[in-house]
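Asks: the following comprises the amino acid sequence and a computationally predicted model.
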Amino acid sequence: MTFWAYMLRCSDNSYYVGHTDDLDVRIAQHQSGALPGYTQKRRPVDLVWSEAFPERDQAFAAERQIKGWSRLKKQALIDGNWAAVSRLGKRVTVLRDEASPSSASPQDERNTFPPGIAPPPVIVLVRPQLGENIGKAARAMLNFGLTELRLVTPRDGWPNPQAGPAASGADIVLEGARVFDSVAEATADCAHVYATTVRKRGVTKPVVTPEEAARGIHGEPGRSAILFGPERSGLETDDVAVARTIVTVPINPEFGSLNLAQAVILVAYEWSKGMALASPPAVDLDPPAPQVELEGLIGHLDRLLDESGYYFPPDRVPATRRTLRGLLTKPAWNAQEVRTLRGVLSALERPRNR
């Protein structure tokens, strides 16, 4: 007999995990609302992942394990991204609320973080106009470790087929994006709201740089949200009024035009400085060449210049030689660079016909 562990995506974009000995029947029960509990009020539901096991205990163990995963890790499992599943293994813990039939534990997901560590900020795009720009913003977010995207009344609706190609692989951000009818609803669970705008728009609030905002987000308990306005006009006064702090980027007063993704990446980068993100590996520089090799290079050049008649007039020769020596000793050439330069001089000394 075959047993199944499975995962459903609900209408509120949350995930339900369960197990069963008849996958088709169980999914039909969830979809029809025949099962009381978590999915009944969150229909329609879609099957997004399942795996077969020869024993019920194995399916039940898989259910218990996956229910303890963060939302990001569940999404990585759905995508078959095993590297991300491993990487996200110890990233967050999960609080679960209500029980469901044949379920190991309740389902509702809320990311929590260890004491003293503030959760990553939520990025809120207010009335974004183009799907491409939403995708580019998602790409900017994921580059610097941000994954929670919220959209307030996107002009062209959501999902938007133009967002995926522009995201260049940041699908985990787009798939988790949630749509709200107002800024207030999109930020209701956030203790700190930042509005990005070039102008104060008549609203008297603290104004900080992205760097200062990042320090505040890392240092304050509770969730933070960062608002970005529509591409053409930016945030309206009523949008800014919801925020507690304004974030303004110092910019050229003659050309203050940032596109949406650029604005997101500036703020996300400053936040990422406080996180342990991967950086390109450092490459050790070769040590400077031994003095004897550098002296050989200087002597070689000096001889060629002397033979070519470069040193003139005679009374300037000592000063010219000192200048050349200073020029050649400043860069701290390594051994390979010295050999290369000696090869150049040798080629000039004995040119060959090619």
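Replies: Here it is on my side, so go on.
Asks: CA atoms for contacts and neighbours, from now on please.
Replies: OK.
Asks: would you enumerate the residues in contact with the closest residue to Leu142 other than its chain neighbours?
Replies: Take Leu142 and drop its neighbours on the chain: the residue closest to it by C-alpha to C-alpha, 6 or more residues apart in numbering is Ala170, 6.3 Å away. With C-alpha atoms under 8 Å, 6 or more residues apart in numbering as the criterion, the residues that contact Ala170 are 135, 138-139, 142, 164.
Asks: helices - which of those residues land there?
Replies: Residues of those located in helices (DSSP state H): 135, 138-139, 142, 164.
Asks: would you turn the contacts of Ala170 into JSON lines with distance to His19 and neighbour count?
Replies: As requested, these are exported to JSON lines (distance: C-alpha to C-alpha, whole Å; neighbours: other C-alpha atoms under 10 Å):
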{"residue": "Gly135", "distance to His19": "35", "neighbour count": "26"}
{"residue": "Ala138", "distance to His19": "33", "neighbour count": "31"}
{"residue": "Arg139", "distance to His19": "34", "neighbour count": "27"}
{"residue": "Leu142", "distance to His19": "32", "neighbour count": "19"}
{"residue": "Gly164", "distance to His19": "32", "neighbour count": "21"}
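Asks: put this next to the first one:
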Amino acid sequence: MAARMEPAIILMRPQMGENIGAAARAMLNFGLTDMRLVAPRDGWPNPRAVAMASGAAGRVLDRARVFATLAEAMADVDYAYATTARGRELTKPVLTPATAMADARDRVAQGGRVAVIFGPERAGLENEDVARANAIITVPVNPDFPSLNLAQAVLLTGYEWAQDSLPPQPAPHGRRPDGEAPATRLEIEKLADHWEERLAEAGFFFPPEKAPAMKLTLRNLWSRLPLTRADTRIFHGMLRQLIRRG
């Protein structure tokens, strides 16, 4: 099956290489790679953008295309969204990132090509830029401080674009991030038995009538913890050392 056509991310007159690099990272977080730069202030390529992109996101910058005007950057675009927090006298649909990207997915599914336009860091898009777009994206943020930096705005857009392909919850851990496998049920049972035995010898379960409930609480605690095999070995070792020193 052919890959879905992604939105073009158009940066209008970006001023700092670091912000372009950060935007590239935000794009790649959600699988976006079509970056288009319109009249970047410091020219292109920009070593500060490369440094900020940090590794894999450098490929977004490698593919980035530079245009002299917004019209040229939008030559193959069927529908465009302009991001702005300011009210405009231009009559256009005003959408949140979520509704805009849901609309974008529908348009792409029908064979259209979409783009999202982001303004320069200091002042944002000008009316002449917004006039070329079909709709406006405005993030519903604190009205007393509506400003987002460039990478934040790109990240929000990318996240909403990817909503239909992201898992509803974080993927369950088959292995822990450090590569250590989760403890097995038998390993957790043995760990719980070991601690229960040693705690009983130390007189922890007192008074006697409360001992069953205390043991049940501890057993539940061990089974609730996301322990790895390495974790169980550490807990066994800690207990052995405490017994030796006692």
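Replies: Received, thanks. All figures in this text were calculated on a predicted structure; none of them were measured in a lab.
Asks: next, the TM-score between them, please.
Replies: TM-score of the superposed chains, computed with TM-score structural alignment, normalised by the length of structure 2, equals 0.72; 232 aligned residues with a C-alpha RMSD of 3.6 Å.
Asks: ok, back up a step: out of the contacts of Ala170 of structure 1, which comes closest to Ala76 of structure 1?
Replies: Within the set of the contacts of Ala170 of structure 1, Leu142 lies nearest Ala76 of structure 1; the separation is 13.6 Å, counting by C-alpha to C-alpha.
Asks: so the closest one touches Asp171, yeah?
Replies: No: with contact taken as C-alpha atoms under 8 Å, Leu142 of structure 1 and Asp171 are classed as non-touching, separated by 9.4 Å.
Asks: check what contacts stretch 72-84 of structure 2 and list those residues.
Replies: Residues beyond stretch 72-84 of structure 2 that count as contacts (C-alpha under 8 Å, 6+ apart) turn out to be 10, 36-38, 66-67, 100, 112-119, 124-125, 129-130, 132-138.
Asks: if we go to 7 Å?
Replies: By C-alpha atoms under 7 Å, 6 or more residues apart in numbering, the list of residues contacting stretch 72-84 of structure 2 from outside reads 36, 67, 112-118, 124-125, 130, 133-138.
Asks: and stretch 7-23 of structure 2, by the same measure?
Replies: Taking C-alpha under 7 Å, 6+ apart as the rule, stretch 7-23 of structure 2 contacts 34-42, 46, 48-50, 52-53, 113-121, 150-151, 154.
Asks: span of it from start to end?
Replies: Looking at stretch 7-23 of structure 2, the gap from its leading to its trailing residue is 14 Å under the measure C-alpha to C-alpha, to the nearest Å.
Asks: all strands of structure 1, in order?
Replies: Listed from the start of the chain, structure 1 has strands (DSSP state E) covering 3-9, 15-20, 46-53, 93-95, 110-112, 122-126, 149-152, 178-180, 192-196, 207-208, 224-228, 245-247.
Asks: check which residues of the fifth one are buried.
Replies: For strand 110-112 of structure 1, the neighbour count (16 or more other C-alpha atoms under 10 Å) marks Thr112 as buried.
Asks: ok so, going back, please pick the buried ones from the contacts of stretch 7-23 of structure 2.
Replies: With neighbours counted using 16+ other C-alpha under 10 Å, those contain these buried positions: 34-40, 46, 49-50, 52-53, 113-121, 150-151, 154.
Asks: measure the most centrally placed residue in structure 2 to Gly174 of structure 2 for me?
Replies: When structure 2 is reduced to its mean C-alpha position, the nearest residue by C-alpha atoms, centre = their mean turns out to be Asn29, at 6.1 Å. Distance, Asn29 of structure 2 to Gly174 of structure 2, by C-alpha to C-alpha: 22 Å.
Asks: now do Leu191 of structure 2
Replies: With C-alpha to C-alpha as the criterion, Leu191 of structure 2 and Gly174 of structure 2 are 21 Å apart.
Asks: can you check Ala3 of structure 2 too?
Replies: As defined by C-alpha to C-alpha, Ala3 of structure 2 lies at a distance of 28 Å from Gly174 of structure 2.
Asks: more neighbours, those two?
Replies: Looking at Ala3 of structure 2 and Gly174 with other C-alpha atoms under 10 Å, you find the greater number of neighbours at Gly174, namely 10 against 5.
Asks: residue in structure 1 matching that one?
Replies: When structure 1 is aligned by TM-score structural alignment, the residue opposite Gly174 of structure 2 is Val283.
Asks: repeat that for Ala39 of structure 2.
Replies: With TM-score structural alignment as the criterion, Ala39 of structure 2 pairs with Thr153.
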